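Visitor: Give me coordinates for this.
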Amino acid sequence: MKRQGGFTLIELVVVIVILGILAVTAAPKFMNLQNDARKASLEGLKGSIQGAAGIVYGKSAIEGKESTATAKVGDIDVAYGYPQATSAALGAAVNGLSTDWTCDTPKDGSIKCTFKGKTSYFVDGASGDACYVKYTQAKSVSEAATTVVVADGNSCK
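Guide: Model (predicted):
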């Protein structure tokens, strides 16, 4: 009588159970990739805005307009050499900003940009979620423009 080699049904079930446990523990790591991708896109926009602001400041310095409260460098409105916090000024400085992103100008002298098509992307206050890039224009000669990424809560999911 020949003895056949192979796996028993119990062994196959045990292997399937182990693979299921591994999948359950690894799945949350891969499910969060969309959130990470959105945050990375915001970081990319932040870098684009900072780079454009640096170039505009360099052009302003060459033209001697880096110390004036409002001026125009080419077709970009500047404040103390940096682009003003308006959709028009940043749109002229950053390629693709107006076509790929939605920007809103609140009353605090800044501009907030998020993904195109999102209607409710930031809530100012203690209880709101947030997912945007905030650019604040320069307020004086000694205070440069700032760009920060805000990605809190569930809005970036």
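Visitor: C-alpha from now on. contacts and neighbour counts both.
Guide: Noted.
Visitor: ok, residue 41 to residue 22 distance?
Guide: 30 Å (C-alpha to C-alpha, to the nearest Å).
Visitor: I should have written residue 111 there, sorry.
Guide: 44 Å.
Visitor: the more surrounded of the two?
Guide: residue 111 (22 against 11; other C-alpha atoms under 10 Å).
Visitor: one more, for comparison:
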Amino acid sequence: MKRQQGFSLIELVIVIVILGLLAAVALPRFLDVTDDAQDATVEGVAGGFASAVGLVRAEWEVEGRPKGDNNGAGASVVLDGENIYVDGDNGYPVGADSAHAGAMTADACLATLDAILQSPPRATTSDGAIANNRYLVRMQSDGNGDRCVYYLIATLNKSSLPAAGDYGTAGVGNSFTYQPQTGKVMVFNNN
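Guide: Just a heads-up that it's a prediction; the model follows:
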């Protein structure tokens, strides 16, 4: 009869120690993967948005800085066959014919996102529609002008969504903002 061979107790302990060390080193890295993915999502969309804002502004310059009405509304440029509304005074996209950089609404912010990106993420201005969308769009007005805020819904506390007009980006979730007066796009990662 052959003698059965197996692992000795020392070999098993060594394997368990090695696996424990690997788990201790690798596990924290795997826990941050979701946060890193959410950060990258917002940064990617914000980067595409900022590039599109620059392209629209450049087209406004190329077309001779078309003006709208006396408030700067109603101006537009054609980019890739699409009519994109811009503020007639500064050439940055405003999303809607009646909008201008000094009087944006959340709907105009949403229209801007949809107009300038070729494949925009699903977004909404309605708290009741967040289940079917990726971004929640809010509008904030202060002494510095209007600012569109695009919150990544996956990073928000669903029981206390940011209110319209509330511009608290610290600790609220990942977001990016757009200032139609200057074309500035800023990213806020709050994971």
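Visitor: Helices of structure 2, residue ranges please.
Guide: Assigned by DSSP state H, the helices in structure 2 fall at 9-31, 33-62, 106-116.
Visitor: quick check: angle from the longest one to helix 9-31?
Guide: When you say that, I think you mean helix 33-62 of structure 2. 30 degrees (axes from the mean of the first three to the mean of the last three C-alpha atoms, to 10 degrees).
Visitor: mean distance, helix 33-62 of structure 2 to its aligned residues in structure 1?
Guide: Here helix 33-62 of structure 2, set against structure 1 after superposition, deviates by a mean of 1.0 Å using mean C-alpha distance after the TM-score superposition for structure 1.
Visitor: you'd agree residue 132 of structure 1 is up against residue 151?
Guide: Yes. If you go by C-alpha atoms under 8 Å, residue 132 of structure 1 and residue 151 touch, sitting 6.5 Å apart.
Visitor: Pick out the residue nearest the middle of structure 2.
Guide: residue 42 (4.1 Å; C-alpha atoms, centre = their mean).
Visitor: what sits against that residue?
Guide: By C-alpha atoms under 8 Å, 6 or more residues apart in numbering, residue 42 of structure 2 lies in contact with 152, 174, 175, 176, 187, 189.
Visitor: quick revisit: most tightly packed of the helices of structure 2?
Guide: helix 106-116 (a mean of 23; mean count of other C-alpha atoms under 10 Å).
Visitor: now it against helix 33-62, angle please.
Guide: Using the same axes, to 10 degrees, helix 106-116 of structure 2 lies at 80 degrees relative to helix 33-62.
Visitor: Distance from helix 106-116 of structure 2 to the middle of the chain?
Guide: 13 Å (C-alpha atoms, centre = their mean, to the nearest Å).
Visitor: For it, name the packing helices and strands.
Guide: helix 33-62, strand 82-86, strand 135-142 (3 or more C-alpha pairs under 8 Å, 6 or more residues apart in numbering; DSSP states H and E).
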